[in-house]
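Peer 1: Here is a sequence together with a model predicted from it:
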Amino acid sequence: MGKHYIPNAPHKDEMLREIGFKNIDDLFADTPHSMVEEFNLPDGKSEYEVFMELNSTLEENKTALDMPIFLGAGTYFHYVPSHVKYLIERSEFLTAYTPYQPEISQGMLQALFEYQSLIAELVGLPIVNSSMYDWGTAMAEAALMSARVTKRNKLLVPRHLNPEKKRVLETYAAGPGLEIVGVPWNEEGQLDLEKLREKVKGAAGVYVEIPNFFGLLEKDIQEIGEVAHNAGALFIVGVDPTILGVVEAPGEFGADIVVGEASYFGSPMNFGGPRAGIFAVKNDRKLIRQMPGRIIGMTKDADGNRAFVMTLQTREQHIRRAKATSNICSNEALVAVAAAIHLATLGPGGVKELGEIILKNTAYLKKRLSEVGEIPFEGINFKDTPVRFEVPYDIIHERLLERNIHGGYYIGKHFPELGEVALFAATETTRKEWVDDLVEAVGEIIDEAEL
């Protein structure tokens, strides 16, 4: 239940009279009758009655704490320290609106400045905005930005791109007519360098991810950047920030733009949202002036005291109007602040340890799953591991759920050439006994299905 419950049933008629309606039907006169019938809303109830009804409904849900969960492909079960939620629920953060008036928003502005500073250190690029909607929209904004900067209209992306992110990108690209060209993977599940060289001419940008959609670390990522730069394209890197304690930061190997998902720090899965997108660029005026979103800067006030302001607002419709670089109207500030608190808690050593634990857990998951399925690609995996099965995966998944285990994400529908393949994921929360129970259950399900 929420913190406030205001029943309006006793005052319904009075409220209707006050706004000039005789009854509730008059209020919804503009709504098609068929839609109103579909809702079939009950009469109002007391707070206790509503509490009991909602509690009964909620008991039917199962959370990641009630069942082992191996779902991957962008949604992961991470542990969030309890103090993160406590701090972001402070009224200074929770009720804060966009800080257009810096004189009354110093707390939120400083928190976002700290977020930018932490992300800059993490990704290895100096200029970071105060967040986007999520990874997918940050990637799409980077694509549009690369087109504006280079005056070209083609973007190269891995064919093995998360299908949901790809749909976001295609939606963004449709209006300005940006051409999205997929680069296939090779037999190792890595971006095919030769195919990239064939397609890169005239490209505005080349996009690659760490790790890729198959959970693999691209072995030739520096060469991919060189191919992009030699063709006059921008090198755009999408990154899961939880890996940056164990691999080189993208800015260190030549990334012009880095995007990613900040909510992996500080936020639970939340049924898929809200999230916060990372967006960072190198110290290049052409890139900085074309960044979407806003940048928080540190300055001094009239009395010489430290102060924080919105330094860059190139996307703001109220300022730039038709020249705005983006129509994004939110910076997901609360999620970004949560990420900053979590990152500050971990520190460099904690981020490194987090990445090492995830690598170890992923390796164990991969090893055990190879006993009941085929691993299509060798290499180092982080979080996600694709596994191919001899029986239809929907059978395995449904029967795992019956055993109170949430399996992986089926990708055969997106990449049919891979067969019955699903992505199974591990994080720092994955327990050895969960993996053992999963493998035992999958083995039994396959045996039953083959009888």
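Peer 2: Received the coordinates, thanks. Numbering: from 1, shown residues only.

Peer 1: Every contact and neighbour count from this point should use C-alpha atoms.
Peer 2: Noted.

Peer 1: how much space between Phe415 and Leu234?
Peer 2: From Phe415 across to Leu234, the span is 27 Å (C-alpha to C-alpha, to the nearest Å).

Peer 1: no no, Arg197
Peer 2: Here Arg197 is placed at a distance of 14 Å from Leu234 (C-alpha to C-alpha).

Peer 1: Ile296 too?
Peer 2: Ile296 is 25 Å from Leu234, by C-alpha to C-alpha.

Peer 1: Look at these two and report which has more neighbours.
Peer 2: Leu234 (28 against 23; other C-alpha atoms under 10 Å).

Peer 1: Now do stretch 153-172: everything it contacts.
Peer 2: The contact list for stretch 153-172, computed with C-alpha atoms under 8 Å, 6 or more residues apart in numbering, reads 73, 135-137, 139-141, 143-144, 147, 177-185, 191, 199-200, 202-208, 212-214, 414.

Peer 1: Who are the packing partners of the longest helix seen in the chain?
Peer 2: Counting residues, the longest helix found in the chain (DSSP state H) is helix 333-369. Under the contact definition 3 or more C-alpha pairs under 8 Å, 6 or more residues apart in numbering; DSSP states H and E, helix 333-369 sits against helix 82-88, helix 106-123, strand 384-388, helix 432-450.

Peer 1: now that helix, how far from the chain's geometric center?
Peer 2: How far helix 333-369 lies from its chain's middle: 15 Å, per C-alpha atoms, centre = their mean, to the nearest Å.

Peer 1: one step back: deepest in the core, which of the helices and strands packed on helix 333-369 is it.
Peer 2: With neighbours taken as mean count of other C-alpha atoms under 10 Å, the helices and strands packed on helix 333-369 reach their highest mean count in strand 384-388, at a mean of 27.

Peer 1: Quick check: next helix or strand after it?
Peer 2: helix 393-402 (DSSP states H and E).

Peer 1: hmm, who's touching that next one?
Peer 2: By C-alpha under 8 Å, 6+ apart, helix 393-402 touches His406, Gly407, Gly408, Tyr410, Glu420, Val421, Ala422, Leu438, Ala441, Val442, Ile445, Ile446.

Peer 1: 10 Å - rerun?
Peer 2: Contacting residues not belonging to helix 393-402 are listed as 67-69, 387, 389, 403-412, 419-422, 438, 441-446, 449 [C-alpha atoms under 10 Å, 6 or more residues apart in numbering].

Peer 1: Between strand 384-388 and that helix, find me the angle.
Peer 2: Going by axes from the mean of the first three to the mean of the last three C-alpha atoms, to 10 degrees, helix 393-402 is angled at 120 degrees with respect to strand 384-388.

Peer 1: another structure for you, compare them:
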Amino acid sequence: MHYLPNDPVAEEMLGKMGLSSMEDLFADIPEDMRVKRLDLPPGISEVELVRTVDKMMKESRGAGDMPMFLGCGFYDHFIPSAVEYVMSRSELYTSYTPYQPEMSQGILQALFEYQSMMSDILKMDVVNTSMYDYHTAIGEAILMAKRMNHRNVFLLPEIMAREKFQVVENYIRGAGIETRTVPFKDGTMDLDALKGMLTGEVSGVYIENPNILGLFDKGAMEIRSIMESRQVLVVGVNPMTLSIAKPPGDYGADIVVGDVQPLGVPISYGGPTAGIFAVSMKNVRKMPGRIIGATKDAEGRRAFAMTLSTREQHIRRERATSNICTNEALTSIMASAYLASLGKGGFRELGLQLASRGRYLAGRIDELEGFRAPAFAGHFFNEFPVSVDVSVSGLLKECRNRGVLAGYDLSRETDLLEGTFTVATTEMHTNADYEKLLEVLVKSREVLL
């Protein structure tokens, strides 16, 4: 098959589809959402092309060009060189399923170590070798809850990232599951409202700890006690917070989901990452994805093999629990390399530093006229909500123009958080970054008054 330009072939293909031009292929995409064609002169050399595109790229500015305090799921942490070395090994940088264990001991062991480390952090019995991301892990958890108790109503927090709601709705559309939202009160889930919603038709409850505001939900420790034994508690976590926070396995979680991004995975325009999915041993046969196990080979030596895979091609279709075709093996391995490079002591030390930085920065912002930080009372890690007496979108735009990515506008996720934005700090920030943020917040607010 040749790949050279061939107009007659293209015309024949268009004709078969009932189209008259290549532009007709994109007719469904609104004009204002299409990427404009690059303004490049015809027939330029490769060196000229590279020079021209480099010039264009320099007009963009990101986290490496200015202080960045964005969070809301993606965090700019330092990544040790060892992590990049491990992920660059040719035997590891594929996510293809290791069907032949005799040829794949390296990647199988690396994934086994990921499962072991995450199980230790989460205090859960079993962790699979990852889902695609946080959002799809929530969707899979809701489907699994129905497999566990055959009920069709699932409760979600009222304040949650809009995209998570959208992914969940796509996941459950064909499963006959109805979702209902539990109101929030003072920045966390309203437990009194939840008690009234836990009827016999409810399959389970999903709670994020910390939530989209960055606050630890004080009710998370109590939810299991007010639920029926058959109802499923699903907890979403930022794994970095578990360096110092109580793990969900210790307060009754049946399923734990999250994202490995804070653990050594670059922001990279929002992906790829890997979704965390953990369960108790009694429910392992109902979980999606796959599990790597330790065993012995024919000569009695320690070896690793894929011990559970729930995709249709591996077991009888009616017993399949997921149509996940692969996992995010590479980013899972990055997370395990990151945790190994820090060690337990280093992981906890980093967590204490992040929590300390969060409290320091919140206190400094709260001293500024017109700002309140945190906007809701409660405990937080390295991210916290801020309210301000001017337009949040206008404030953040003005801050960006002045060279600081000051935070994330939560009104983009829900109308209930109008006038609130989150600020996240990491070990990457310097004192100079903090001072610049404070200065820019003050000046940007003055412009909008």
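Peer 2: Thanks, I have it. Bear in mind that the values here come from a model prediction, so they are computed numbers and not experimental data.

Peer 1: What about the contacts of stretch 153-172 of the first structure, which are in helices?
Peer 2: Trp135, Gly136, Thr137, Met139, Ala140, Glu141, Ala143, Leu144, Ala147, Lys199.

Peer 1: just to revisit the earlier point, filter the contacts of stretch 153-172 of the first structure down to the buried ones, PyMOL style.
Peer 2: Applied in PyMOL, the following selects the buried portion of those according to 16 or more other C-alpha atoms under 10 Å:
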select buried, resi 73+135+136+137+139+140+141+143+144+147+178+179+180+181+182+183+184+185+191+200+203+204+205+206+207+208+212+213+214
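
Peer 1: Would you check how far apart Pro288 of the second structure and Leu354 of the second structure are?
Peer 2: 33 Å.

Peer 1: how deep is Glu53 of the first structure tucked in, by neighbour count?
Peer 2: 11.

Peer 1: typed the wrong thing, it's Lys185 of the second structure
Peer 2: 13.

Peer 1: need the contact list for it.
Peer 2: Counting by C-alpha under 10 Å, 6+ apart, Lys185 of the second structure has contacts Glu158, Leu191, Asp192, Ala193, Phe376.

Peer 1: Just the buried ones from those, in ChimeraX syntax?
Peer 2: Buried members of the contacts of Lys185 of the second structure, defined by 16+ other C-alpha under 10 Å, are picked up in ChimeraX with:
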select :158,191,376
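
Peer 1: can I get the contacts of Lys185 of the second structure in JSON lines with secondary structure and distance to His429 of the second structure?
Peer 2: Formatted as JSON lines, the contacts of Lys185 of the second structure follow (DSSP: H, G, I helix; E, B strand; the rest coil; distance: C-alpha to C-alpha, whole Å):
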{"residue": "Glu158", "secondary structure": "coil", "distance to His429 of the second structure": "32"}
{"residue": "Leu191", "secondary structure": "helix", "distance to His429 of the second structure": "36"}
{"residue": "Asp192", "secondary structure": "helix", "distance to His429 of the second structure": "40"}
{"residue": "Ala193", "secondary structure": "helix", "distance to His429 of the second structure": "40"}
{"residue": "Phe376", "secondary structure": "coil", "distance to His429 of the second structure": "24"}
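
Peer 1: Rebuild the contacts of Lys185 of the second structure as JSON lines, extending it with distance to Asn327 of the second structure.
Peer 2: Output for those, formatted as JSON lines (distance: C-alpha to C-alpha, whole Å):
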{"residue": "Glu158", "distance to Asn327 of the second structure": "29"}
{"residue": "Leu191", "distance to Asn327 of the second structure": "35"}
{"residue": "Asp192", "distance to Asn327 of the second structure": "39"}
{"residue": "Ala193", "distance to Asn327 of the second structure": "37"}
{"residue": "Phe376", "distance to Asn327 of the second structure": "37"}
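
Peer 1: Looking at the contacts of Lys185 of the second structure, which one is closest to Ser280 of the second structure?
Peer 2: The shortest approach to Ser280 of the second structure among those belongs to Leu191, at 24.5 Å (C-alpha to C-alpha).

Peer 1: And the closest one? What does it align with in the first structure?
Peer 2: Here Leu191 of the second structure is matched to Leu193 in the first structure, going by TM-score structural alignment.

Peer 1: Now its match: closest residue in space that isn't a chain neighbour?
Peer 2: Ile224 (6.9 Å; C-alpha to C-alpha, 6 or more residues apart in numbering).

Peer 1: after the helix or strand that contains the one you found, next one along is what?
Peer 2: Following DSSP H and E, the helix or strand that holds Ile224 of the first structure is helix 221-230. Once the chain leaves helix 221-230 of the first structure, the next helix or strand it forms, by DSSP H and E, is strand 234-239.

Peer 1: What span of the second structure is that following strand aligned with?
Peer 2: So strand 234-239 of the first structure sits over residues 232-237 in the second structure, by TM-score structural alignment.

Peer 1: and that stretch, how far from the chain's centre?
Peer 2: The chain centroid and the centroid of stretch 232-237 of the second structure are separated by 15 Å under C-alpha atoms, centre = their mean.

Peer 1: For the nearest residue to Glu418 of the second structure once chain neighbours are set aside, give me its contacts.
Peer 2: Using C-alpha to C-alpha, 6+ apart and skipping residues adjacent in sequence, the residue nearest Glu418 of the second structure is Ser411, 4.8 Å away. By C-alpha under 10 Å, 6+ apart, Ser411 of the second structure lies in contact with Val392, Ser393, Leu417, Glu418, Gly419, Thr420, Phe421.

Peer 1: go on, Ala449 of the first structure?
Peer 2: Here Ala449 of the first structure is in contact with Glu390, Val391, Pro392, Ile395, Ile396, Gly443 (criterion: C-alpha under 10 Å, 6+ apart).

Peer 1: Now render those residues as TSV, adding distance to Thr95 of the first structure.
Peer 2: Shown next, in TSV, are those (distance: C-alpha to C-alpha, whole Å):
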residue	distance to Thr95 of the first structure
Glu390	52
Val391	51
Pro392	48
Ile395	46
Ile396	45
Gly443	50
